[in-house]
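**Q** can't give you the sequence, but here's the structure:
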């Protein structure tokens, strides 16, 4: 089955370019385009895509609000696209439920890879975005005790969350903990379920906000 995608950007040239790149892939199909956030939300309702590529700055309804509505109302995964590598956009987009965040100067192959990764249920951030995200979370984190929800994790699940926050893949976590990748996937699933998190990106946010992991 093809990965079904909606592309939302108020610039027609950008929208058409992304559509052309993605439609050229044998496993990806662009099912609709949208020129603003409201159109993007409507397109997701109508076409039930797997992934929404969503610009942040758009008229009528911005990408942040559109992402929030899409993530609340559907299982569609959202990848945010912007020309502006700014902290507040990263933070708000991820809190809205976005699973990926890429700059518009992303390479063709990286764009396609991002769609595939997010459609498979994982998360993806540009390296510069990850650095800014960690710094921003640390700066904003309230000086409060560890959230009670973390106490529901087992010791091994807590270890897994720490490694997730440091950017390790499932294979790397498995090697570190001397367990199978299947076991790591189970731990990751348990962490997301117990903490009511959508994906690995939100797990990273949770780990830093709670103080479970510190920069460096």
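**A** Good, I have the coordinates. Nothing here was measured: the structure is a model prediction, and the numbers come from that model.
**Q** drop to CA atoms for contacts and neighbour counts, all remaining ones
**A** Noted.
**Q** got the contact list for stretch 54-73?
**A** For stretch 54-73, the surrounding residues in contact (CA atoms under 8 Å, 6 or more residues apart in numbering) are 7-10, 35-38, 40-41, 44, 76-82, 89, 92-93, 96-98.
**Q** chain neighbours aside, what residue packs nearest to the residue positioned nearest the centre of the chain?
**A** In the chain, the C-alpha nearest the mean C-alpha coordinate belongs to residue 99, at 1.3 Å (CA atoms, centre = their mean). Leaving aside its sequence neighbours, residue 99 sits nearest to residue 123 (CA to CA, 6 or more residues apart in numbering; 4.9 Å).
**Q** how about the one you found, what does it touch?
**A** 99-100, 117, 199-201.
**Q** same thing with residue 22?
**A** Counting by CA under 8 Å, 6+ apart, residue 22 has contacts 28-30, 112.
**Q** who wins for neighbours among these?
**A** Tallying neighbours with other CA atoms under 10 Å puts residue 30 at the head of those, with 21 neighbours.
**Q** ok, structure two:
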């Protein structure tokens, strides 16, 4: 028997996944949560072999959840997401995810992933070109950015203004403006509009 929990903020999808997976008599869904924070609380007393997680969730997203799980438990993590861009996939891979499945793929693909990761293998959606993903990962220009700049880039992807970013990070607007200017220079971009487009391309899974 394979025991699973699901972190997904859309209840209808979570319920649908549970019904589909439990058609297989070898799979049981122990519980569901609508965000990463609630899932971590579930894991304190549930002992699944696999956690299926969306990436874009409130309170704690799938990347943060995956990192937290891998730091504390011997549990497999499979990302189940709409995002097939290299930024989203690489972030989950670097967080320690054992698999990555697109929501638009047949659910039979998800079952294959579950079986493979439980067997100790990694499994990525057949629609994903992992050679391209790995190549992009090695050449990511974000490696030039500081941790603060990367965090701000993610907030820019959410469409937040410098004032909103400054308030969230409890810093001065001038400091955020300086980080923006530095990022434009480091990434060889033409200006703030290109920075926003770049942020969306790399971190669209952080947008609301």
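**A** On my side now, so go ahead. Since this is a predicted model, take the numbers as computed values, not measurements.
**Q** and whatever residue of structure 2 lines up with the residue nearest to residue 99 of structure 1, how far from residue 163 of structure 2?
**A** Counting by TM-score structural alignment, residue 123 of structure 1 lines up with residue 122 in structure 2. Distance of residue 122 of structure 2 to residue 163 of structure 2, computed by CA to CA, to the nearest Å: 42 Å.
**Q** ok so, going back, for the contacts of residue 22 of structure 1, which one is nearest residue 16 of structure 1?
**A** residue 30 (10.5 Å; CA to CA).
**Q** tell me how far that closest one lies from residue 38 of structure 1.
**A** Distance from residue 30 of structure 1 to residue 38 of structure 1, by CA to CA: 18 Å.
**Q** now do residue 192 of structure 1
**A** For residue 192 of structure 1, the distance to residue 38 of structure 1 - CA to CA - is 29 Å.
**Q** which of the two has more residues huddled nearby?
**A** Neighbours per residue (other CA under 10 Å) separate residue 192 of structure 1 from residue 38, with residue 38 holding more: 19 against 16.
**Q** which parts of the helix or strand that one falls within are buried?
**A** In this assignment (DSSP states H and E), residue 38 of structure 1 forms part of helix 37-47. Within helix 37-47 of structure 1, the residues scored as buried using 16 or more other CA atoms under 10 Å are 37-41, 43-44.
**Q** can you check stretch 16-24 of structure 1 too?
**A** 18-19, 22-23.
**Q** just put the residues you listed in CSV and tack on distance to residue 171 of structure 1.
**A** Below are the buried residues of stretch 16-24 of structure 1 laid out as CSV (distance: CA to CA, whole Å):
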residue, distance to residue 171 of structure 1
18, 31
19, 33
22, 28
23, 31
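**Q** the lengthiest helix in structure 2 - contacts with which helices or strands?
**A** Criterion DSSP state H: the longest helix present in structure 2 is helix 173-186. With contacts defined as 3 or more CA pairs under 8 Å, 6 or more residues apart in numbering; DSSP states H and E, the packing partners of helix 173-186 of structure 2 are helix 147-157, helix 162-169, helix 192-203.
**Q** returning to that earlier point: what is the nearest of the contacts of residue 22 of structure 1 to residue 165 of structure 1?
**A** Nearest to residue 165 of structure 1 out of the contacts of residue 22 of structure 1 is residue 112 (CA to CA; 24.3 Å).
**Q** residue 100 of structure 1 versus that closest one, what's the distance?
**A** Counting by CA to CA - residue 112 of structure 1 and residue 100 of structure 1 are separated by 12 Å.
**Q** cool, and residue 24 of structure 1?
**A** 21 Å.
**Q** list the contacts of the equivalent of residue 34 of structure 2 over in structure 1.
**A** Alignment note (TM-score structural alignment): residue 34 of structure 2 maps to residue 35 of structure 1. Contacts for residue 35 of structure 1 (CA under 8 Å, 6+ apart) come out as 8-12, 58.
**Q** count of neighbours near the closest residue to residue 35 of structure 1 other than its chain neighbours?
**A** Nearest residue to residue 35 of structure 1, sequence neighbours excluded (CA to CA, 6+ apart): residue 10, at 4.2 Å. For residue 10 of structure 1, the neighbour count with other CA under 10 Å is 18.
**Q** again, but for residue 78 of structure 1
**A** Using other CA under 10 Å, residue 78 of structure 1 has 31 neighbouring residues.
**Q** that one: which element?
**A** strand 77-82.
**Q** now residue 27 of structure 2: how far from residue 56 of structure 2?
**A** Between residue 27 of structure 2 and residue 56 of structure 2 the distance is 25 Å, computed by CA to CA.
**Q** what does residue 90 of structure 2 give?
**A** In terms of CA to CA, residue 90 of structure 2 sits 15 Å off from residue 56 of structure 2.
**Q** looking at these two, which one has more neighbours?
**A** residue 56 (23 against 19).
**Q** just confirm the more buried one is within a strand.
**A** No - counting by DSSP: H, G, I helix; E, B strand; the rest coil, residue 56 of structure 2 is not found in a strand; it is coil.
**Q** what's the match for it in structure 1?
**A** Counting by TM-score structural alignment, the partner of residue 56 of structure 2 is residue 57.
**Q** returning to what we had before: residues touching the residue nearest to the centre of structure 1, list them.
**A** Here residue 99 of structure 1 is in contact with 77-79, 118, 122-124, 199, 201 (criterion: CA under 8 Å, 6+ apart).
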